[in-house]
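J.: sharing a sequence plus its predicted fold:
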Amino acid sequence: MLAVSVMLYGKGAVTDAVADPNLKKLFDIGVAGLTLMVPFLAAYIGYSIAERSALAPCAIGAWVGNSFGAGFFGALIAGIIGGIVVHYLKKIPVHKVLRSVMPIFIIPIVGTLITAGVMMWGLGEPVGALTNSLTQWLQGMQQGSIVMLAVIMGLMLAFDMGGPVNKVAYAFMLICVAQGVYTVVAIAAVGICVPPLGMGLATLIGRKNFSAERARNRQGGTGDGLCWRY
């Protein structure tokens, strides 16, 4: 929505509230989504490790880290730390009276204290400094550096097709977007689209080398590639 509002505004700039208040509201909705993406990313990284009990600790930890400018790197770290903390908290033996409230009350509170505490007094500031240094480096990149970055990001995005390595590269792209460095988005878009398009073309040209099920999935994979859906 943020990108659509800028595109419809037609001046390659942030929508002006006086010139077009409706587009400005659409822009603000997009900004809200981008802001919430940081805690949401951490929450679902934690969910993948320790399920529902990790949602709140990871989201709050990422929000605390973001107050130091840690951004999406902070979200990755908070999600992993919070998920691991909650995973081990769930393994602690407790009296049967407490078992019913552990996953909905005690574990989220203790997990939040630990995860947010690590980000507040430990990792938040250094990760924020790292993100800031990275932003400055990106803004000062020369042509040769951009080509090398494109090669590295392309390899990471295609390495495990949506796995952890891919997610690190994608989070790096989100950091760049949040800091106003949009060159990396074009790099990531190509890196994301090429694998499914390549596989779709391979199943079309060498159909006999693929099972019937994989051949049937060609249309969906090709469509995903065309739509930049990973």
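T.: Yep, that arrived. Numbering: from 1, shown residues only.
J.: okay, CA-based contacts and neighbour counts for the rest of this
T.: OK.
J.: quick check: I29 touching S5?
T.: No. With contact defined as Cα atoms under 8 Å, I29 does not reach S5; the gap is 9.8 Å.
J.: structure two is appended below for comparative analysis:
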Amino acid sequence: MKFVAVSSCPTGIAHTYMAAEALEQAGAAAGHQVVVETQGAAGSVPLDPAVIADADGVIYAADLEVRDKERFAGKPFVDVGVKKAVHDAPGVVAAAVAAVESWTPADAAAAPAAASGGPATKVDSNASVGTRIRQWLMTGVSYMIPFVAAGGILIAISFMLAQIAWGKTGVVDVTKVPLDHLLNSFDAGSLKDWAAVTFQTGNAAFAFLVPVLSGFIAYAIADRPGLVPGFVGGAVSVAIGAGFLGGLVTGFLAGFVALWISRWRVPKGVRGVMPVVVIPLLSSLVVGIVMFVLIGQPIAAAMKGLSSWLNGLSGSNLILLGALLGAMMGFDLGGPINKVAYTFAITGLATTGLAQDAVQYRIMAAVMAAGMVAPLAMALATVVRKHLFTHAERENGKAAWLLGLSFISEGAIPFAAADPWRVIVSSVVGSSVAGSLVMAFGSAQRAPHGGIWVLPLITNWWLFLVAVAVGMVVMAAIVIALKSAKPNPIVQAEEAADERAELVGATV
């Protein structure tokens, strides 16, 4: 059979492309053709209409609403989460085959209509309250991350240039260059001016962090009516110092208020102005009053207290925090717990007025180092003890080198899916070691992503690499020891088949 598929994940970075590759390989192994459109952070190249027309069925491996879904109307389909495609691609392909075989014209008529255009999100209205809260939150975080990445890397680059231009005081000096100078007297030959303009651009990107978070949480809850009060609430949070915590609160508040107002029964003459005037006006007013008058200051005080607590950490407390965050990064490899640790780290990047080696930036470095460990360790293990891994795992190990170096923890998922407890236990230990060592070494960074590709932006980068290497070796050693204690029967069967093939070849 011929299938077309669409893959997407909340962040659009790793799972999107891993699911696509897994589906294509599983389809080929089963004798089917699967052509995948990846709707990731880098955008997407739409499937050829001729390919869609020729397809027997459709596979949606998506955690976000599929864009332009009407292209696939009338075709048999299966709709699974992106992780299902990564962990069990053969099962997804088999389900798609079954859907095609059992499809009837009545099913086509009853198929849901395509979603309206707009920013992508996917919230299961039939899921539990906890699951929906996580989906609302992850929608906001997924749209926020590109702003954090752009702003953080630009600011880190500006500091690097400033230290070359001004010397040791450059990190402070670059923040003092007035905007009037850049607007009216910019000198293309001055490294100081380039550092200043890069810093201001990064700051501008960071200014959107909390409003985007709040706006898209509200959007996930109430659809388009939630955008305006969500963005307004995020801007208010920034203005009163409530920061990231305020953005979380205003996102949920704006979403539910906008949803409530949008469900009012109003006369026909008023319906036309509801989405344009009434809903944004009233919901923004409610959010503004609640934040300015009622809860804004307590949230701001909580944010100040959290910053003070972090800045007060030192010595063994920092090492323990690094170990905890590292263990969370290594536990589910891009899952909810991993995302909690990562989100906690990137929120610190938006804090203004911090020294270059502030605790918030050390946390980001610890989280990134820990997130690199699992794929690198599994890649190392497949090289050191090949006989413990299947042929497919050895191939995955080759790709895991690049994924690990690029801070894509999901590179270890194929190994964890095949042998969960051995890989996850090893990952938690190795990642916690890396996180604690980064804290002990004092490495820090503003860039929220990139792995070794942003190494020049990391302070004490050589010690950062040492921490990653130690964590990698520790995890690889543990996983090798655990796998050696109980050999994998699949690996043994493959070895026996290889030996038979060698004997036949020698005989011939």
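T.: Great, that's in hand. Because the structure is predicted, anything quoted here is derived from the model rather than measured.
J.: quick one on the thing from earlier: ok, I29 and S5 of the first structure, which is more surrounded?
T.: Set I29 of the first structure next to S5 and count neighbours by other Cα atoms under 10 Å: S5 wins out with 23 against 15.
J.: counterpart of V491 of the second structure over in the first structure?
T.: Matched to the first structure by TM-score structural alignment, V491 of the second structure sits unpaired.
J.: now F292 of the second structure
T.: Aligning on TM-score structural alignment places F292 of the second structure opposite M120 in the first structure.
J.: its match: how many residues sit nearby?
T.: The tally of other residues near M120 of the first structure (other Cα under 10 Å) stands at 20.
J.: surely it meets G65?
T.: Yes. Counting by Cα under 8 Å, G65 is a contact partner of M120 of the first structure at 6.7 Å.
J.: now do the contacts for the one residue sitting closest to the centre of the first structure.
T.: Geometric centre of the first structure, nearest residue: A171, 4.3 Å, by Cα atoms, centre = their mean. A171 of the first structure sits next to F72, F73 when contact means Cα atoms under 8 Å, 6 or more residues apart in numbering.
J.: for A42 of the first structure, see how far away it is.
T.: Distance, A171 of the first structure to A42 of the first structure, by Cα to Cα, to the nearest Å: 11 Å.
J.: kindly report the same for A78 of the first structure.
T.: Counting by Cα to Cα - A78 of the first structure and A42 of the first structure are separated by 6 Å.
J.: and for the two, which residues touch both?
T.: C58, A59, A62.
J.: how about those residues in CSV, adding secondary structure and neighbour count?
T.: As requested, the shared contacts of A78 and A42 of the first structure are exported to CSV (DSSP: H, G, I helix; E, B strand; the rest coil; neighbours: other Cα atoms under 10 Å):
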residue, secondary structure, neighbour count
C58, helix, 36
A59, helix, 29
A62, helix, 33
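J.: which one of the residues you listed sits closest to I187 of the first structure?
T.: Among those, A62 lies closest to I187 of the first structure (Cα to Cα), at 26.1 Å.
J.: what is the aligned counterpart of that closest one in the second structure?
T.: Taking TM-score structural alignment for the superposition, A62 of the first structure sits opposite G234 in the second structure.
J.: contact partners for I187 of the first structure?
T.: Listed by Cα under 8 Å, 6+ apart, the contact set of I187 of the first structure reads A150, M153, G154.
J.: most neighbours among those, which one is it?
T.: With neighbours taken as other Cα under 10 Å, the top of the contacts of I187 of the first structure is M153, carrying 25 neighbours.
J.: ok, that residue to L204 of the first structure distance?
T.: Taking Cα to Cα, one finds M153 of the first structure at 27 Å from L204 of the first structure.
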